[in-house]
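Trainee: Any chance you can model this:
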Amino acid sequence: MREIVFDTETTGLDPRSGDRLVEIGCIEMVNRVATGAIFHAYFNPERDMPAEAEAVHGLSITFLSDKPKFATRAAELLDFLADSPLVAHNAGFDFGFLNTELALCGLGEIGRDRMVDTVAIARRKHPGAKLSLDALCSRYGIDRSHRTKHGALLDAELLAQLYVELMGGRQIGLELAADAAVVTRGEVTAPATPSATPRSFRAPRPHAASAAERARHEQFMAGFGDALWNRS
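Mentor: As a prediction, this is how the structure comes out:
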């Protein structure tokens, strides 16, 4: 089963008030194993960047000013998403911004029936617990030491690991993804999933007792005398 785990960064909290999407990071998973295929892009929001938003993700309007507008990458993004389920943390937020940007391009919205919300999954598994991405990564022992600010691709990578754990985890050492070359889209190159370490063939060991072992066993059993198992 193909799924896309994704995250967004924005200029604020509400696309209805004019906030825009400025970064998206998407990771392809097949049978809940990352394939190495990604889509990552920054976008020029065609507006200012509020200081409080920049403090969260570190994306300044100076950095974004030469990036493409969302409309120029929309078709490529939709091609990558295809018809797969879309996994996000607090997915309603990300869907709201993504669909607003698509509407501004004159494109159809992505149906909410494709939405997989990891916050909702975590709430069912851990009622009353903290449900932020940071808190859940700590709960499941997912390393986020390299995360100093929010970033769409980095957060999507963390979320992909968290999603696997929320859905039951993965047996250590079990490799389900076939070896494949890295498929890269957008502006970031992702490493391919490492293949399983080849194992050398080991011949089966003999398990039948030798004649000498059987003789020693019979001698040992004879020492019990009138044993119950000899009376029948």
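Trainee: Please make it C-alpha for all contacts and neighbour counts, starting now.
Mentor: Fine.
Trainee: And the helix or strand hosting Leu102, what's buried?
Mentor: Using DSSP states H and E, Leu102 sits within helix 91-104. Of all the residues in helix 91-104, those buried under the rule 16 or more other C-alpha atoms under 10 Å are Ala91, Asp94, Phe95, Gly96, Phe97, Leu98, Asn99, Thr100, Glu101, Leu102.
Trainee: Which strands or helices does that helix pack on?
Mentor: strand 21-30, helix 70-81, strand 115-117 (3 or more C-alpha pairs under 8 Å, 6 or more residues apart in numbering; DSSP states H and E).
Trainee: Tell me which stretches of this structure form helices.
Mentor: Assigned by DSSP state H, the chain shows helices spanning 51-57, 61-64, 70-81, 91-104, 118-125, 133-139, 152-166, 211-222.
Trainee: ranking the ones you listed by burial, who's on top?
Mentor: The highest average neighbour count among the helices of the chain, using mean count of other C-alpha atoms under 10 Å, belongs to helix 152-166 at a mean of 21.
Trainee: Also this sequence, please, to line up against the first:
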Amino acid sequence: MSIASRAKKVASFVLPLMIWVGVWAALPHLNLIDPSFLPSPTAVVIALEKLAVQLSFYQDLGATVYRSIAGLVLGMVIGVPLGAWMAVSPRAEGFFGPIVKSTYSLPKTALVPLLMLWFGIGSTTSILAITLSTVLPMIIYTYHAVQDTPRILLWSARCMGTSPRDVMRLVQLPASMHGILTGARIALGFSFVIAVAAEMIAAKVGIGKLIFMFGENGAYDYMFAAVVAIVAVACLVDALLVMLTDYLLRWQGRSNAEI
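Mentor: Have a look, this model is predicted:
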């Protein structure tokens, strides 16, 4: 990639953020929002600097990231095999399909109080809520990715005497990796959202609990600083996942994530 292309890509990322920050800074000055409820970007940066020197802040941040990644991994471990099985087995699709369709639109945060009663306050409740929110997109993306495997690849493998198990392992799963990893990226966003929401209700540590405490006490500059911190970390994890996707799919000769 040339220097001009890199500069253009960086500018296309930075410019919308600058516009958004400018709008944010202007709203209180225009009296459209009470400044006491919407701190300025400068106040948020100062609060973030103060949080950055506290060890407990990194413990909260680490707890949220751990729960998000753990729930995502469990969702993938369950969702990918199940989605692939449903794609090749009418019986599996007939049994699990109605369950997936009926529960996909269910707000997963609604289950947090129930999970809290079963498993108490802590990481287990948050991780299970995240797993439930990530397993469904993984099932759906894997299902469609496996079903969309080019028929010519399947015909060629079967004509060469490849067993059904080897067709799945050697043909369908490699051909489906783009869709599966795209589903993983979508599920990653769900994992951070549910992690923060669950921590507000059923956790003693975590960025969600920190955001709730700051908001409850009226420390809105610190609340926004915690939000900015977890957004930055989520963007970093997403960028790492994009890099991993491009590396794993380098044999396809194309980039798999434009945004």
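Trainee: Provide the TM-score value for the superposition.
Mentor: Superposed pair, TM-score by TM-score structural alignment, normalised by the length of the first structure: 0.20. Supporting alignment: 83 aligned residues with a C-alpha RMSD of 6.2 Å.
Trainee: picking that back up, a markdown table for the buried residues of helix 91-104 of the first structure, including distance to Arg2 of the first structure?
Mentor: A markdown table is the format used below for the buried residues of helix 91-104 of the first structure (distance: C-alpha to C-alpha, whole Å):
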| residue | distance to Arg2 of the first structure |
| --- | --- |
| Ala91 | 18 |
| Asp94 | 19 |
| Phe95 | 19 |
| Gly96 | 22 |
| Phe97 | 23 |
| Leu98 | 20 |
| Asn99 | 21 |
| Thr100 | 25 |
| Glu101 | 24 |
| Leu102 | 22 |
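Trainee: Out of these, flag the one nearest to Leu136 of the first structure.
Mentor: Nearest to Leu136 of the first structure out of those is Ala91 (C-alpha to C-alpha; 15.6 Å).
Trainee: Would you mind measuring from that closest one to Thr118 of the first structure?
Mentor: Ala91 of the first structure sits 7 Å away from Thr118 of the first structure when distances are taken as C-alpha to C-alpha, to the nearest Å.
Trainee: pretty sure Arg185 of the first structure contacts Ile27?
Mentor: No. Between Arg185 of the first structure and Ile27 there is no contact under C-alpha atoms under 8 Å: 10.3 Å.
Trainee: neighbour count winner among the two?
Mentor: When Arg185 of the first structure and Ile27 are compared for neighbours, Ile27 comes out ahead with 26 against 17, by other C-alpha atoms under 10 Å.
Trainee: Quick check: the gap between that one and Arg123 of the first structure.
Mentor: Ile27 of the first structure is 23 Å from Arg123 of the first structure, by C-alpha to C-alpha.
Trainee: can you give me the helices in the second structure?
Mentor: Under DSSP H, the second structure gives helices at 3-29, 41-51, 55-88, 90-104, 112-119, 123-147, 151-159, 164-167, 173-202, 207-216, 220-248.
Trainee: Looking at these, which one is packed in the most?
Mentor: By mean count of other C-alpha under 10 Å, the helices of the second structure have helix 123-147 as the most buried, with a mean of 26.
Trainee: just to revisit the earlier point, okay if I get the helices and strands packed on helix 91-104 of the first structure as JSON lines plus distance to Leu166 of the first structure?
Mentor: Shown next, in JSON lines, are these (distance: least, C-alpha to C-alpha, whole Å):
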{"stretch": "strand 21-30", "distance to Leu166 of the first structure": "15"}
{"stretch": "helix 70-81", "distance to Leu166 of the first structure": "22"}
{"stretch": "strand 115-117", "distance to Leu166 of the first structure": "11"}
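Trainee: Show me the one of the ones you listed that comes nearest Leu64 of the first structure.
Mentor: Across these, closest to Leu64 of the first structure is strand 21-30 (C-alpha to C-alpha), at 7.8 Å.
Trainee: State the distance from the most centrally placed residue in the second structure to Arg67 of the second structure.
Mentor: Nearest to the geometric centre of the second structure sits Leu188, at 1.6 Å (C-alpha atoms, centre = their mean). Look at Leu188 of the second structure and Arg67 of the second structure: by C-alpha to C-alpha, they are 11 Å apart.
Trainee: Repeat that for Ile230 of the second structure.
Mentor: Distance, Ile230 of the second structure to Arg67 of the second structure, by C-alpha to C-alpha: 13 Å.
Trainee: got it, and Ala11 of the second structure?
Mentor: 33 Å.
Trainee: Identify the residue spatially nearest to Ala92 of the second structure, adjacent ones excluded.
Mentor: If the residues on either side of it in the chain are set aside, Ala92 of the second structure comes closest to Met86, at 4.9 Å by C-alpha to C-alpha, 6 or more residues apart in numbering.
Trainee: residue contacts, that neighbour?
Mentor: Each residue near Met86 of the second structure by C-alpha atoms under 8 Å, 6 or more residues apart in numbering is listed here: Ala92, Glu93, Phe96, Gly97, Tyr143.
Trainee: can you list these in a markdown table and add distance to Pro28 of the second structure?
Mentor: A markdown table is the format used below for the contacts of Met86 of the second structure (distance: C-alpha to C-alpha, whole Å):
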| residue | distance to Pro28 of the second structure |
| --- | --- |
| Ala92 | 55 |
| Glu93 | 53 |
| Phe96 | 51 |
| Gly97 | 49 |
| Tyr143 | 48 |
